[in-house]
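Novice: this is the structure alone, sequence omitted:
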């Protein structure tokens, strides 16, 4: 009987692959965990609020974790090859982080992004040696990315499909495991709620799966901005829902239900107006002296609302949300009053509601 035998191993490629994986793992090994900050609320409220500060990663955002996982996943699957570009569809922060890892292993990187992406993010990508391909219609990001990868002989990373499967949600120092470890000595060590936002949906999937896997009594809420379909798709159970416009809150909100968004794992969703997101973002900057990005404000607004409900019900416990990225990437947008006027956004009512909540604990928004 004849044995069929095909050997496609390449010693030079295998040596390159081993070194690339080593470099990515070494980045994680020399990086400290991010801080879990406590937001100052009155002790007598009986509810504590924490913010997982993901802005302190080497590339400045929550997406550093995702990019590392995506690169390891693609490398170990044999999808990234020496000298061939990695292409990604992104609203900015994932592209910054992926450009970093592409440079680390020595491959070209192309970011396909909306033309409205902040100048600061474009500069950060280019500083890592990446190039930016800007598109006017955010709905074309996927097809343009796939086409560029095919034309260049590269790999389309496709974070929106692979985010939920590239991350080890059972543990391995993922964001969920880190949060629970850091809360261990707090007065309410098991959070009542964790509030996340969704771009790919990978973070909310990781958090929710870890909660269910560890059998923790924690519920997961996802806060969704304007011009995003996640809320409508979750409520209706329709995976085909879409919206015509792109989100003004960079990094979160999508025009379609992304494959990495896992609706069944989530307990609650909130639709947050952009004015509320920006007001909450600026409130955090004022109270804690840390300028976050707009997506942080989206999650923080929802966290405040949940805390008000817990107080009204006489419930004690802790709530966790995320500082997703730093505000210095958005000085010309969310921190610029001129931009707010151009967009027709009035944050005064939401700001007044937040000030009232922090003073009295009552929610009037």
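Specialist: Arrived safely, thanks for sending. What you see is a predicted model, and the numbers here were worked out from it, not measured in a lab.
Novice: switch to C-alpha atoms for all contacts and neighbour counts from now on
Specialist: Fine.
Novice: the helices in the stretch 51-200 of the chain, which residues?
Specialist: Counting by DSSP state H, counting those that start in this stretch, the stretch 51-200 of the chain has helices at residues 63-76, 93-105, 119-127, 141-152, 159-166, 175-182.
Novice: can you put these in a markdown table and add distance to residue 243?
Specialist: Shown next, in a markdown table, are those (distance: least, C-alpha to C-alpha, whole Å):
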| stretch | distance to residue 243 |
| --- | --- |
| helix 63-76 | 24 |
| helix 93-105 | 22 |
| helix 119-127 | 25 |
| helix 141-152 | 15 |
| helix 159-166 | 17 |
| helix 175-182 | 30 |
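Novice: mean neighbour count, these: which tops it?
Specialist: Comparing those by mean neighbour count (mean count of other C-alpha atoms under 10 Å), helix 93-105 comes out on top with a mean of 24.
Novice: A further structure is provided below for comparison with the first:
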């Protein structure tokens, strides 16, 4: 009562609060130390005929400690949540994921000694589930892919934990102006190439965080690069972008893990995207397999989606007589998909025939034209 009469102040500097602050400081130091230990990912050259005058690069995100592009996102999300006071010592962290983000977040949760629950579609590859469990996390599988967010919110409320919510916070958690984000890294690595400013950068949507970061960075640095987002079957981003409908939903899960979503996610910023290309799942898988055959780099289906869109753009540049460079992402390694995209039996069970797309890709690599 006396405190209220004096102005109603409250003091949070007691021992328990200070212990919580000390834990957060220690947690942030551990996450930042991980970033300091991790060297930047490689920018690989994909050989194309010299007479085309076009250079293709793959940013190999599979070399992160947790094996995918999502390692960057998970680090940013943890730092964002820690600095916002949302993550607390001993409280569980919950995430809705199709697998790779959950693998990376499980890694950081173990680093901080936190329980972690990954809410994922039951169709998530067995390899990803095993990786998540390797880091000591729990996998909570749901039959309906559209229910992962609602189920994550429920678990967080019941447990007193924090729902990380990558689909809302991905575009906010990353510093798009620089700070060694993926865009800054690409342009730094391109400085000594013959076409240092790419004509196009091609990425999948996923949470929307990567396209938001690159699109903002390009504008901030006043660069001429254009941004293309590729989208697989059953995903909502293409139609949502084309129809300017941020509430668009398909109500269906995607077979290309990591990028396809049944709704347009809050972190997707359509106004920084110059073009979108819708890619059949069979084309994505054919491209991923052909990459492994031609380069020895085995990648997941989302990389195949990137490549199909990239080859489409290169075909058009060739037809227009334009020389330059194009950059896309190798999102994760193919070892996570041995029982899906690289399994002929799985393809048959899904009714996927990659033969016509494989033929089209081989024709493209021979002629520079993708029909």
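Specialist: Good, I have the coordinates. Small disclaimer: the values here were computed from a predicted structure and weren't measured.
Novice: that older thread, if we compare the helices of the stretch 51-200 of the first structure, which one ends up closest to residue 33 of the first structure?
Specialist: Closest approach to residue 33 of the first structure among the helices of the stretch 51-200 of the first structure (C-alpha to C-alpha): helix 175-182, 7.8 Å.
Novice: average gap between that closest one and the second structure?
Specialist: Compared with the second structure after fitting, helix 175-182 of the first structure has a mean deviation of 0.2 Å; criterion: mean C-alpha distance after the TM-score superposition for the first structure.
Novice: just tell me the aligned range of that helix in the second structure.
Specialist: On the basis of TM-score structural alignment, helix 175-182 of the first structure is assigned to residues 182-189 in the second structure.
Novice: ok, and what's touching the matching stretch?
Specialist: Stretch 182-189 of the second structure is contacted from outside by 40, 43, 59, 176, 178, 196-197, 210, 213-214, 217-218, using C-alpha atoms under 8 Å, 6 or more residues apart in numbering.
Novice: got a markdown table for those residues, with distance to residue 281 of the second structure too?
Specialist: Shown next, in a markdown table, are the contacts of stretch 182-189 of the second structure (distance: C-alpha to C-alpha, whole Å):
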| residue | distance to residue 281 of the second structure |
| --- | --- |
| 40 | 30 |
| 43 | 26 |
| 59 | 22 |
| 176 | 30 |
| 178 | 33 |
| 196 | 32 |
| 197 | 30 |
| 210 | 21 |
| 213 | 26 |
| 214 | 25 |
| 217 | 30 |
| 218 | 29 |
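Novice: mind checking which of the residues you listed are buried?
Specialist: Neighbour counting by 16 or more other C-alpha atoms under 10 Å classes 40, 43, 59, 176, 196-197, 210, 213-214, 217-218 among those as buried.
Novice: so which strand or helix has residue 308 of the first structure?
Specialist: helix 294-312 (DSSP states H and E).
Novice: in strands, which of the contacts of stretch 182-189 of the second structure appear?
Specialist: 43, 59 (DSSP state E).
Novice: looking at the contacts of stretch 182-189 of the second structure, which is nearest residue 160 of the second structure?
Specialist: The closest of these, once distances to residue 160 of the second structure are taken by C-alpha to C-alpha, is residue 210, at 29.7 Å.
Novice: what residue of the first structure matches up with the closest one?
Specialist: Using TM-score structural alignment, residue 210 of the second structure pairs with residue 203 in the first structure.
Novice: if I read this right, that match contacts residue 196, doesn't it?
Specialist: Yes. Taking C-alpha atoms under 8 Å as the definition, residue 203 of the first structure is a contact partner of residue 196 at 7.3 Å.
Novice: return the residues in contact with the aligned residue in the first structure for residue 332 of the second structure.
Specialist: The pairwise alignment with the first structure assigns residue 332 of the second structure to residue 325, based on TM-score structural alignment. Residues in contact with residue 325 of the first structure, defined by C-alpha under 8 Å, 6+ apart, are 54-55, 60-62, 93, 292-293, 296.
Novice: 6 Å instead, please
Specialist: Neighbour list for residue 325 of the first structure: 55, 60-61, 292-293 [criterion: C-alpha atoms under 6 Å, 6 or more residues apart in numbering].
Novice: which one of these has the most neighbours?
Specialist: residue 293 (30 neighbours; other C-alpha atoms under 10 Å).
Novice: quick one: that one from residue 64 of the first structure, how far?
Specialist: Residue 293 of the first structure sits at a distance of 15 Å from residue 64 of the first structure (criterion: C-alpha to C-alpha, to the nearest Å).
Novice: in TSV: the buried ones among the contacts of stretch 182-189 of the second structure, plus distance to residue 240 of the second structure.
Specialist: What follows is those, written out as TSV (distance: C-alpha to C-alpha, whole Å):
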residue	distance to residue 240 of the second structure
40	33
43	31
59	27
176	23
196	32
197	29
210	18
213	19
214	20
217	23
218	23
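Novice: which one of those sits closest to residue 347 of the second structure?
Specialist: Nearest to residue 347 of the second structure among those is residue 59, at 27.3 Å by C-alpha to C-alpha.
Novice: return the residue of the first structure aligned against the closest one.
Specialist: Counting by TM-score structural alignment, the partner of residue 59 of the second structure is residue 52.
Novice: I'd assumed residue 319 was in contact with that match.
Specialist: No. Counting by C-alpha atoms under 6 Å, residue 52 of the first structure does not reach residue 319; the two are 10.8 Å apart.
Novice: now residue 184 of the first structure, nearest residue through space, not along the chain?
Specialist: residue 190 (7.8 Å; C-alpha to C-alpha, 6 or more residues apart in numbering).
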